[in-house]
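In: Dropping the sequence and predicted coords here.
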Amino acid sequence: MRRLGTTVALLAATALGACATAAPTKSEPSASGGQPSAAASRGKALPKGLDPVGHDPFASTYRPLPSRPTALIGASVFTGTGALVENGTVLLRDGKVERVEAGLAAPAGYEVVDARGKYVTPGLIDAHSHLGVYPSPSAPAHSDGNELTDPNTAGVWAEHSVWPQDPGFNLARAGGVTTILVLPGSGNLIGGRSVTLRNIPARTVQEMKYPGAPYGLKMACGENPKRVYGGRNRAPSTRMGNVAGYRTAWINAADYMRKWDDYRAKADRGEKADPPKRDLQLDTLAGVLKGEILVQNHCYRADEMAQMIGVADEFGYRITTFHHTSEAYKIADLLAARDICAATWANWWGAKLEVWDGIEANAALVHAAGGCAVIKSDDPDLIQRLNQEAAEALAAGRAAGLDISEAEAIKWITSNAAKALGLTDTGALEPGKRADVVLWDRNPFSVYARAERVYVDGGIAYDRRDPRYQPKSDFELGQGANR
């Protein structure tokens, strides 16, 4: 009990420190909500909840951890841009990367971290996770990732299922992960909105929500949606039924947009007009058609990815990332030409027939074709060792004869992953970007590498040697008390 009391006291001190942060910047909305809607800006505002444009009712309340000017000195620095800086100094100030340069001395007033013989990378980004919506411990009471009530559940939002006390967040942070895309599951054709999280200890999902990050729409093709509904005499039960379901959804979304456009045009002319009734499902789909919400598409087979690109072309939207994409190597040139990221693994193979042609060099072959290769987890264990999964993919690519440097491969779990999430302010150690940084005790491509310290926005979020920065969730503390 004394040990538990000490832990609680430490956590309380950390929590109080986390509250003592600066006011939000212009790019980080306050707790009061998002920007005013287009209708409001014209002086024709509808009551809250009736206008789908421009208002985020669940806006981020994220506050950066306390930070101080810091200099990491003498490290081998993978910048996330394809460069390796030996004997590098990384300066962090005001939550941003200030400078990265070889042999640079620490300025006066900076906390100096001796990183000689160690490695520094950007914070790792997991582009596909279900932490919080399928939290630990795994139990039916916690199974909140798949709304298996209709093939199209575009109206659901993953953030409304996220449990911030999931111990997986702490374990992922110890593995160097600073940003996480949490997605709904893949049982539906259209599964709902994703949410991007800052991986910090928090009480609410809004406190973790990445300020300004675009929403994503989870879509799924192939075996999952057709097997979920095929036995219930409800569409879809075939791959052609899948495609018909997508097309029907987009037709309805386009009609919904037209009705809102007609209403706004009449309102602008001063004509009497009644607004259409809001539809949560169609709000999300319309957001995709307007380019505001990014499509995150679960798809394994090469031919199905090509089909999904065809559907996107028909309705005028673009796919940001294919997920799992075990056969991306078969159409690597097509993905590169379309600037579609491929978020995959190295060695997940054979779980079902559509995964049969998965190969370990998949990401490396996408990279070699000039594409955006991403290594992601889709798993609460793998998220703790994304660096090792990237190392496996790199080794397989080299075995296949591809000349890929470690400095390029680190992009698969940093800057390329940021691109897959639509983020431009993290993923690389460049001046002005968020100070999301990992200090490793050795080369992160080593199976023995461990994260020694993890910074999120320049604040210490994890320190392997300091219990004050090894947070426990309330769930973990409760389990300790029960034992």
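Out: Happy to help now that I have it.

In: switch to C-alpha atoms for all contacts and neighbour counts from now on
Out: OK.

In: which residues touch the closest residue to residue 474 other than its chain neighbours?
Out: If you skip the residues right next to it in sequence, residue 474 has residue 165 as its closest partner in space, 6.2 Å away by Cα to Cα, 6 or more residues apart in numbering. Taking Cα atoms under 8 Å, 6 or more residues apart in numbering as the definition of contact, the neighbours of residue 165 are 132, 202, 203, 473, 474, 475.

In: and what of residue 164?
Out: Contacts of residue 164 were listed using Cα under 8 Å, 6+ apart, and they are 132, 201, 202, 203, 204, 205.

In: Included below, for side-by-side comparison, is a second structure:
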Amino acid sequence: MQKFAPSLLVMALGVALAGCQDNGPQDPKVSINKNPYPSTYQPLASQSTLITNATVLTGTGERLDNADVFFVDGKVQQVGKDLSVQADKTIDAEGKWVTPGIIDVHSHLGAYPTPSVASHQDGNEMTSPVTAEVWVEHSVWPQDPGFNRAREGGITSLQILPGSANLIGGRGVTLKNIPSHTMQGMKFPDAPYGLKMACGENPKRVYGRKGVLPSTRMGNMAGYRTAWIEATEYKREWDKYESDYAAGKNPAAPHRDIKLDTLAGVLEGDILIHNHCYKAEEMAMMIDLGKEFGYHSGTFHHGVEAYKIADLLAENGNCAALWPDWWGFKMEAYDMVQ
């Protein structure tokens, strides 16, 4: 039987006890505020209103002639003919049309106000091909007269996107089209954030002139992939921090990077992709890019060649947001069908 000196036994016992000691409380957990500019939107005061004798498009493919619409507190309560309701106000809409409010899914109002002056041109941060750190809501000027014109045209909600100079141009924001002195007063409560990406001619033209990547479509793809690799590693670091903290290991928080916060939000499914992309082959590559890095490639805006790959878009659950009749103004916009 092996014998130990008393001093060695004391040392061994001390080591064992030290391993069982409480290392004290953990440092406060570092959390990222995902909504630091919250909505303060409040519906405008309104009377109960009955619209009569209108041609009504329900928004579900149905047309009702000589019909009525009754709404209370800004929300439609009934649609039909000869409604028997008590309303504070009645509007005779004979000879007029009533439709649901129009949602503009791709707008630059507030970030590119009208009339156009240089001091208000805040929709493109053309200082780097990847500017996921910028949020277009920080550029929105709520007093842009364009919001009034849009309201006159029936547009009640808008997604404001940054422009398409960059491969990844920043976050979009969804607004209620109401008069307000602040962006937060227009911000659509609980709407998810979107991230603007851009394919094709715009980023390669803007940065090719500066002599930096990208200057080609292959440079575009390399730029996206580099950004998503960085985001994947960043997310892995924060996931490990969360796991280690939950296990009581008192880890040090990773370095915070607001560009990678946004890209990681896409990888987590919290932020939706809105991709400026005209050409069929580029949309197909962007779908594969999303699969490579584990995110959904979202909606293709301006996708004039979407008709060529309608089956692929349907298979992958991608949307296409198009103009009704604007095309042919540059090379990638020519192969359109009406």
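Out: Alright, I've got the coordinates. Predicted model, so just to flag it, every value in this text is computed and none were measured.

In: Any chance you could compute the TM-score here?
Out: Counting by TM-score structural alignment, normalised by the length of the second structure, the TM-score of this superposition works out to 0.89. Behind it: 313 aligned residues with a Cα RMSD of 1.6 Å.

In: The contacts of residue 165 of the first structure: which two are farthest apart?
Out: Within these, two members stand farthest from each other by Cα to Cα: 132 and 474, at 13.9 Å.

In: Between the two, which has more neighbouring residues?
Out: Under the criterion of other Cα atoms under 10 Å, the comparison of residue 132 of the first structure against residue 474 puts residue 132 first, with 27 against 15.

In: quick one: that one and residue 172 touch, right?
Out: No - counting by Cα atoms under 8 Å, no contact exists between residue 132 of the first structure and residue 172, whose distance comes to 12.0 Å.

In: If we go by neighbour counts, what in stretch 5-18 of the first structure is buried?
Out: Buried residues in stretch 5-18 of the first structure, counting neighbours by 16 or more other Cα atoms under 10 Å, are found at 7, 8, 10, 11, 14, 18.

In: I'd assumed the second one was in a strand, is it?
Out: Read that as residue 8 of the first structure. No - in this structure, residue 8 of the first structure is helix, not part of a strand, as judged by DSSP: H, G, I helix; E, B strand; the rest coil.

In: Could you pull up the residues touching it?
Out: Taking Cα under 8 Å, 6+ apart as the definition of contact, residue 8 of the first structure has no neighbours.

In: how much space between it and residue 63 of the first structure?
Out: Counting by Cα to Cα, to the nearest Å, the gap between residue 8 of the first structure and residue 63 of the first structure amounts to 21 Å.

In: again, but for the first one
Out: With distances defined as Cα to Cα, the gap from residue 7 of the first structure to residue 63 of the first structure amounts to 23 Å.

In: Pick out the residue closest to the middle of the second structure.
Out: Most central residue of the second structure, judged by C-alpha distance to the mean C-alpha position with Cα atoms, centre = their mean, is residue 194 at 0.8 Å.

In: would the residue nearest to residue 474 of the first structure count as being in a strand?
Out: No - counting by three-state DSSP, residue 165 of the first structure falls outside a strand, being coil.

In: whereabouts in the second structure does the longest helix anywhere in the first structure align?
Out: Once the first structure is assigned using DSSP state H, the helix that runs over the most residues is helix 239-268. Across the second structure, the stretch matching helix 239-268 of the first structure (TM-score structural alignment) is residues 217-246.

In: now swap in stretch 302-321 of the first structure and tell me
Out: Aligned using TM-score structural alignment, stretch 302-321 of the first structure spans residues 280-299 in the second structure.

In: residue in the first structure matching residue 58 of the second structure?
Out: Applying TM-score structural alignment, one finds that residue 58 of the second structure aligns to residue 79 in the first structure.

In: ok, that match touching residue 119?
Out: No - counting by Cα under 8 Å, no contact exists between residue 79 of the first structure and residue 119, whose distance comes to 10.4 Å.

In: all helices of the stretch 1-150 of the second structure, in order?
Out: Secondary structure of the stretch 1-150 of the second structure by DSSP state H, counting those that start in this stretch: the helices cover 6-20, 145-152.

In: Highest mean neighbour count out of these?
Out: The highest mean neighbour count among these, using mean count of other Cα atoms under 10 Å, belongs to helix 145-152: a mean of 15.

In: Output the residue interval of the first structure matched by it.
Out: Mapped onto the first structure using TM-score structural alignment, helix 145-152 of the second structure spans residues 167-174.

In: Average offset of the matching stretch relative to the second structure?
Out: On superposition with the second structure, the average gap between stretch 167-174 of the first structure and its aligned counterparts reaches 0.8 Å (mean Cα distance after the TM-score superposition for the first structure).

In: Could you find the counterpart of residue 117 of the first structure in the second structure?
Out: With TM-score structural alignment as the criterion, the equivalent of residue 117 of the first structure in the second structure is residue 95.
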